[in-house]
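[1] Pasting the sequence and the predicted model now:
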Amino acid sequence: MAAHWETVVTRLVAERGAALTRYAALLCGDDEEARDLVQDALAATFGRLRNGFEVEQAEAYVRRAIANRFLDRARRRQRWQRIRPLVVPHERIDSGSTLTGAHLDMAARLERLSPRERACVVLRYYEDRSVDETAKELGIAAGSVKRYVSDAMAKLREQIATEDAEGAR
């Protein structure tokens, strides 16, 4: 007979796996890395036998683990970029994704934000979280969330204005 936690993780992946992967993809901007983030978050959440919660609570734990792992990876990448002698642009390969052009444009715009800004925007507007919920999820102050969202929205507006100006030429 399967342990309760095994049933929970099986149901979570079956019912909410695609949503968790989309959430991770919005954070990191890469489908493969998103799947890795979800896998790492699931392993971390269920690596220690966690009995006593249902799918909804498990999903909250996994989402927080995804956000934390994304920020940890981003910090490591930034540290590496500072010490790396040669900066090589990240080569993108078309994944054959069925996202529309507008979604691809927004995903590209989100990639230009800092990791914290991106996480705050995704939690606030994609996940429809309040400022306090976003702050709790990321372990930062509500004022910091407001600042990151404000800075990110200004950058996104600037990017869109620049794109519109270039398109009008």
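    Noted; the coordinates are in hand. Note that the structure is a prediction, hence the values are computed from the model and not measured. Numbering: from 1, shown residues only.
[2] use CA for all of it now, contacts and neighbours both
    Will do.
[3] Does residue 130 touch residue 122 like I think?
    No: look at residue 130 against residue 122 with Cα atoms under 8 Å: they stay out of range, at 11.5 Å.
[4] between the two, which one's more packed in?
    residue 122 (20 against 14; other Cα atoms under 10 Å).
[5] Below is an additional structure, to be compared with the one above:
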Amino acid sequence: MDRYDGFREFVRVRQQSLMRTAYLLTGDAHLAEDLLQTVLIRVAAHWRKLDGGGNAEAYTRKALINQHISWRRRKIVETPHAELPEPGGRHDEATVRRLVLRQALARLTPRQRTVIVLRFFEDRTEVETAHLMNCTIGTVKSQTHHALSRLRTMAPELAGLLDDAATEGSR
């Protein structure tokens, strides 16, 4: 019996979702690939313990968050710029909004960015987010509030989107 039985299938099935989370956390496709690869190496080492318990995905997502925060503390990330570069061609409104949101997310603290990704992109509850971030629900609420406030200040053009997020987050 191979010690990685089930691991390959887990990665095949969950890789796209895990990569999306890694990308949202890092804001950079290459850094997201590095983050996911680093975490999957660690998950593979603990696979026997995880596979039987059915908690492999939760463990992997929590490892992504922890590794991302660890990297941010060490400053192993891209440096965001104060202004978007001039577009080379015409972009539709959704593309511009995505670029502005990505740039604004990159300027949040690691915990603020993590809470926004988990609550609004991953659609996690406050309880799930607190568990994944290893903090209290009160911390999740305050980090969400501070992150949305910073995003409103940094990117006022996203006000409608952020107001919708705040309304959904209060449910």
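    Sure thing, it's come through. All values reported here derive from a predicted model rather than from experimental measurement.
[6] After superposition, what's the TM-score here?
    The pair, once superposed, lands on a TM-score of 0.76 when counted by TM-score structural alignment, normalised by the length of structure 1; 147 aligned residues with a Cα RMSD of 2.7 Å.
[7] where does the spatially most central residue of structure 2 land in three-state SS?
    In structure 2, the residue lying closest to the centroid (Cα atoms, centre = their mean) is residue 25, at 3.2 Å. Classification of residue 25 of structure 2 using DSSP: H, G, I helix; E, B strand; the rest coil returns helix.
[8] Likewise for residue 99 of structure 1?
    On the three-state scheme (three-state DSSP), residue 99 of structure 1 is labelled coil.
[9] Count the neighbours of it for me.
    Neighbours of residue 99 of structure 1 (other Cα under 10 Å): 10.
[10] Please tell me how far it sits from residue 17 of structure 1.
    18 Å (Cα to Cα, to the nearest Å).
[11] State the helix or strand in which residue 60 of structure 2 lies.
    helix 56-73 (DSSP states H and E).
[12] Which residues outside that helix are in contact with it?
    Applying Cα atoms under 8 Å, 6 or more residues apart in numbering, the external contacts of helix 56-73 of structure 2 come out as 14, 18, 22, 25-26, 35-36, 39-40, 43, 47, 50, 77, 110-111, 114, 132-133.
[13] try 7 Å this time
    22, 35-36, 39, 43, 50, 110, 132 (Cα atoms under 7 Å, 6 or more residues apart in numbering).
[14] cool, and stretch 104-122 of structure 2?
    Taking Cα under 7 Å, 6+ apart as the rule, stretch 104-122 of structure 2 contacts 24-25, 27, 69, 72, 80, 124-125, 129, 140, 143-144, 147, 151, 154-155, 165.
[15] Helices along structure 1, start to end?
    Using DSSP state H, the helices found in structure 1 span residues 4-28, 31-47, 55-83, 101-111, 115-121, 131-138, 142-168.
[16] Could you say which of the ones you listed is packed most deeply?
    helix 115-121 (a mean of 25; mean count of other Cα atoms under 10 Å).
[17] equivalent range in structure 2 for that helix?
    Helix 115-121 of structure 1 corresponds to residues 110-116 in structure 2, going by TM-score structural alignment.
[18] what's the average distance of that stretch to structure 1?
    Compared with structure 1 after the fit, stretch 110-116 of structure 2 shows a mean deviation of 0.4 Å (mean Cα distance after the TM-score superposition for structure 1).
[19] First-to-last residue distance for stretch 47-62 of structure 2?
    15 Å.
[20] and that stretch, how far from the chain's centre?
    On the basis of Cα atoms, centre = their mean, to the nearest Å, stretch 47-62 of structure 2 sits 19 Å off its chain's mean C-alpha point.
[21] what do you get for stretch 1-12 of structure 1?
    25 Å.
[22] try stretch 156-163 of structure 2
    The answer for stretch 156-163 of structure 2 is 19 Å, by Cα atoms, centre = their mean.
[23] can you check stretch 152-169 of structure 1 too?
    Going by Cα atoms, centre = their mean, where stretch 152-169 of structure 1 is centred and where its chain is centred differ by 23 Å.
[24] returning to that earlier point: pull the most distant pair out of the contacts of helix 56-73 of structure 2.
    Maximum pairwise distance among the contacts of helix 56-73 of structure 2 (Cα to Cα): 26.8 Å, between 50 and 110.
[25] Structure 1: matching residues for the helix holding residue 60 of structure 2?
    Counting by TM-score structural alignment, helix 56-73 of structure 2 sits on residues 58-75 of structure 1.
[26] so what corresponds to the residue nearest to the centre of structure 2 in structure 1?
    Using TM-score structural alignment, residue 25 of structure 2 lines up with residue 27 in structure 1.
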